[in-house]
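Participant: Need the 3D shape of this:
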Amino acid sequence: MLGCRDASNGYSEYICMHCGQDRRKIPFSCKSCFCLSCAKQYVDNFVGQVSTMLHPGVIYRHIVLTLPEQLRPVFFKERFNKDLLSQFIK
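Facilitator: Below is the predicted model of the structure:
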């Protein structure tokens, strides 16, 4: 991740087929879901897949919840309990 899109770690070079003068170096990416620039592609693909299942005309919000460290074991044990998560959201 630290060397993502750094040309010193490798790159592809493209040359114009017409004039042969224009050269472009495209550095390799890490393709990790933990890398902020590479993860955007994963997110965009996920959103594209989910958007095909959503109802038209309904406004959806994406939220990310962060739990205090003391509550994490409880929610981990009950991670498949939809009632607990529903009550927590309410």
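Participant: Every contact and neighbour count from this point should use C-alpha atoms.
Facilitator: Noted.
Participant: Who are the contact partners of Gly3?
Facilitator: By C-alpha atoms under 8 Å, 6 or more residues apart in numbering, the contact set of Gly3 is 9, 30.
Participant: Can you tell me the element it falls in?
Facilitator: Assessed by DSSP states H and E, Gly3 sits outside every helix and strand.
Participant: go on, Gln49?
Facilitator: Using DSSP H and E, Gln49 falls in helix 36-51.
Participant: structure for this one too, so we can compare:
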Amino acid sequence: METITKGRFTLKQIFMDNWERFASSNRSQITFSAAYNVWKVMNCREPGGLGYATYACPEHPDQVTHVPRTCKSRFCSVCAKIQVDKWVADMNRLFPNCPYFHITFTVPSQ
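Facilitator: Next up is the predicted model:
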């Protein structure tokens, strides 16, 4: 077993390092949906995996930008964060734009 003491771990990196070994020993227990979501996470933002969009200015054809595609999976730590942030922003629009308190009253059953 390899021990790593420094660096930042991501779900994607953990899968990249261990998925093949795990999948080969547990193949009968892995559903298609689970394997597909792991594949999407491992290929998220990888130009060779999910591809990329190319943007170029017609007036400056030498200025080209490549933007890698995302998997948009709730399972992905990067894409799920984007979805959560969008949900929080949507919920914040429902609340009044003023100071308020949330109070809960419990009424006895008697």
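Participant: Just tell me what Arg69 of structure 2 corresponds to in structure 1.
Facilitator: Structural alignment (TM-score structural alignment) places Arg69 of structure 2 against Phe28 in structure 1.
Participant: Its match and Gly10 touch, don't they?
Facilitator: Yes: in this structure, Phe28 of structure 1 is within contact of Gly10 by C-alpha atoms under 8 Å, at 5.9 Å.
Participant: Could you tell me which residues touch both of these two?
Facilitator: By C-alpha under 8 Å, 6+ apart, no residue touches both Phe28 of structure 1 and Gly10.
Participant: Helices of structure 1, residue ranges please.
Facilitator: Secondary structure of structure 1 (DSSP state H): helices located at 36-51, 72-77, 82-89.
Participant: Distance from the chain centre to the last one, please.
Facilitator: Put plainly, it is helix 82-89 of structure 1. 25 Å (C-alpha atoms, centre = their mean, to the nearest Å).
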